[in-house]
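Engineer: sequence unknown, structure follows:
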């Protein structure tokens, strides 16, 4: 498994309806992409659910590097680049993946937490703890949960999807996910290879 995300931080007065319309128009294009496990089309809106920014930030879990490279270099990635500019593309090597207690539900929001891997820690133990947290998020009611690491920046990312709950009523804080991090709304989920993502620890 390979995790990937890029973010477009947009002006404070940007009409986020443009992002919603764009995803509604093109989101289906990766619904059958070979090599893709999961793509979540994610959005944060300034002033909503504590977000300080307007941001569009798709997050991917890839089954194959070939599928990821075909997306990046085969033309599909040129679309968001043309619309929003060329972003930095973060990549992390997979540590763990688990289907959650709510795996059959449609995700309404995602939680992403990035954290440094501190100097001086025992790496095997630190990564084992990340695997354990992934399993705990899955057991706590996530749709799915994953962890991955960037060994250049020494950054760990936890990513989890959560079901509708009270989202439509604007009361998500009373049914909040049991995860810390940045909260994103899920606009669309493409999951052609979700059933082929390896479960558990990735080594």
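Structural biologist: Yep, that arrived. Here the structure is a predicted model, which means the values were calculated and not measured.

Engineer: C-alpha from now on. contacts and neighbour counts both.
Structural biologist: Will do.

Engineer: so where do the helices sit in this structure?
Structural biologist: All helices of the chain, identified by DSSP state H, fall at 17-26, 65-73, 78-84, 123-139.

Engineer: buried sites along the second one?
Structural biologist: Translated: helix 65-73. Residues of helix 65-73 classed as buried: 67, 68, 71 (neighbour count, 16 or more other Cα atoms under 10 Å).

Engineer: next up, a structure to set beside the first:
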């Protein structure tokens, strides 16, 4: 499985209702997309939940790379985003763990994404094991829709994502730039067919 995200940072005075309308009218187009685990349509709004920026930052879990490839360059939808906003850099991580939470049947409304470097000299296996254990513990928390852990072996960076079916309480203060809170406008779920 492959996790993927791109971020489109928008001007400080950007009318975020444009993004909300885009997702309202187009979000359903990826419902049932072959090979997609899920696409969480994520936004950050300047001044909301401590965000310093406006951003549209969808996060994907792909069950297979064939579906991801169809989406990115096979006419599966990414071209429309590129036509409207330009081509963003697309980050990807190898998924090492995914778990459903007790609120799996409710639609998620909030996402917390944490990026964590695997320090030079540290054993990546230990970092992955620790992150998996933390995600599994979080997955049992009331209100959690699902958790995910993935690793970028180029940057040696872990991404930990938790989708919440209710507004998540702010965590303890984190170092700047490592934890981002998002609102979820829609969740598309795919099929396991390739």
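Structural biologist: All right, it came through fine. This is a predicted model, so every value here is computed, not measured.

Engineer: go through the buried residues of helix 65-73 of the first structure and name the one nearest residue 59 of the first structure.
Structural biologist: residue 68 (12.0 Å; Cα to Cα).

Engineer: check contacts around the closest one.
Structural biologist: Applying Cα atoms under 8 Å, 6 or more residues apart in numbering to residue 68 of the first structure gives the contacts 35, 36, 62.

Engineer: columns distance to residue 84 of the first structure and neighbour count on top of those residues, output as JSON lines?
Structural biologist: As requested, the contacts of residue 68 of the first structure are exported to JSON lines (distance: Cα to Cα, whole Å; neighbours: other Cα atoms under 10 Å):
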{"residue": "35", "distance to residue 84 of the first structure": "25", "neighbour count": "22"}
{"residue": "36", "distance to residue 84 of the first structure": "23", "neighbour count": "28"}
{"residue": "62", "distance to residue 84 of the first structure": "23", "neighbour count": "25"}
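
Engineer: I'd like to know which of the residues you listed is nearest to residue 157 of the first structure.
Structural biologist: Using Cα to Cα, the contacts of residue 68 of the first structure come closest to residue 157 of the first structure at residue 62, 14.9 Å.

Engineer: do you know how far the spatially most central residue of the second structure is from residue 70 of the second structure?
Structural biologist: Centroid-nearest residue in the second structure: residue 59, 2.9 Å away (criterion: Cα atoms, centre = their mean). Distance, residue 59 of the second structure to residue 70 of the second structure, by Cα to Cα, to the nearest Å: 16 Å.

Engineer: residue 30 of the second structure now?
Structural biologist: Distance, residue 30 of the second structure to residue 70 of the second structure, by Cα to Cα: 12 Å.

Engineer: one more: residue 77 of the second structure?
Structural biologist: Taken as Cα to Cα, the span from residue 77 of the second structure to residue 70 of the second structure is 8 Å.

Engineer: what do we get in the second structure for residue 97 of the first structure?
Structural biologist: Aligned by TM-score structural alignment, residue 97 of the first structure pairs with residue 98 of the second structure.

Engineer: what sits against its match?
Structural biologist: With Cα under 8 Å, 6+ apart, residue 98 of the second structure has these contacts: 146, 147, 148, 149.

Engineer: in the second structure, which spans are strands?
Structural biologist: Taking DSSP state E as the test, the strands found in the second structure are 2-5, 8-10, 36-44, 54-56, 59-62, 91-100, 110-117, 144-152, 157-164, 179-189.

Engineer: what residues does the first one touch?
Structural biologist: Meaning strand 2-5 of the second structure. Strand 2-5 of the second structure is contacted by residues 57-65, 90-95, 150 when judged by Cα under 8 Å, 6+ apart.

Engineer: what's the match for residue 53 of the first structure in the second structure?
Structural biologist: Using TM-score structural alignment, residue 53 of the first structure lines up with residue 53 in the second structure.

Engineer: once you drop chain neighbours, what's closest to that match?
Structural biologist: Leaving aside its chain neighbours, residue 53 of the second structure sits nearest to residue 46 (4.4 Å; criterion: Cα to Cα, 6 or more residues apart in numbering).

Engineer: and the one you found, how far from residue 86 of the second structure?
Structural biologist: Distance, residue 46 of the second structure to residue 86 of the second structure, using Cα to Cα: 21 Å.

Engineer: what about those two, which has more around it?
Structural biologist: Set side by side, residue 46 of the second structure and residue 86 show more neighbours around residue 46, with 18 against 11, by other Cα atoms under 10 Å.

Engineer: residues touching that one, list them.
Structural biologist: Residue 46 of the second structure is in contact with 12, 52, 53, 54, counting by Cα under 8 Å, 6+ apart.

Engineer: run the last query once more with 6 Å
Structural biologist: The neighbours of residue 46 of the second structure, taking Cα atoms under 6 Å, 6 or more residues apart in numbering as the test, are 52, 53, 54.

Engineer: most neighbours among these, please name it.
Structural biologist: In these, the most neighbours by other Cα under 10 Å go to residue 54, 21 neighbours.
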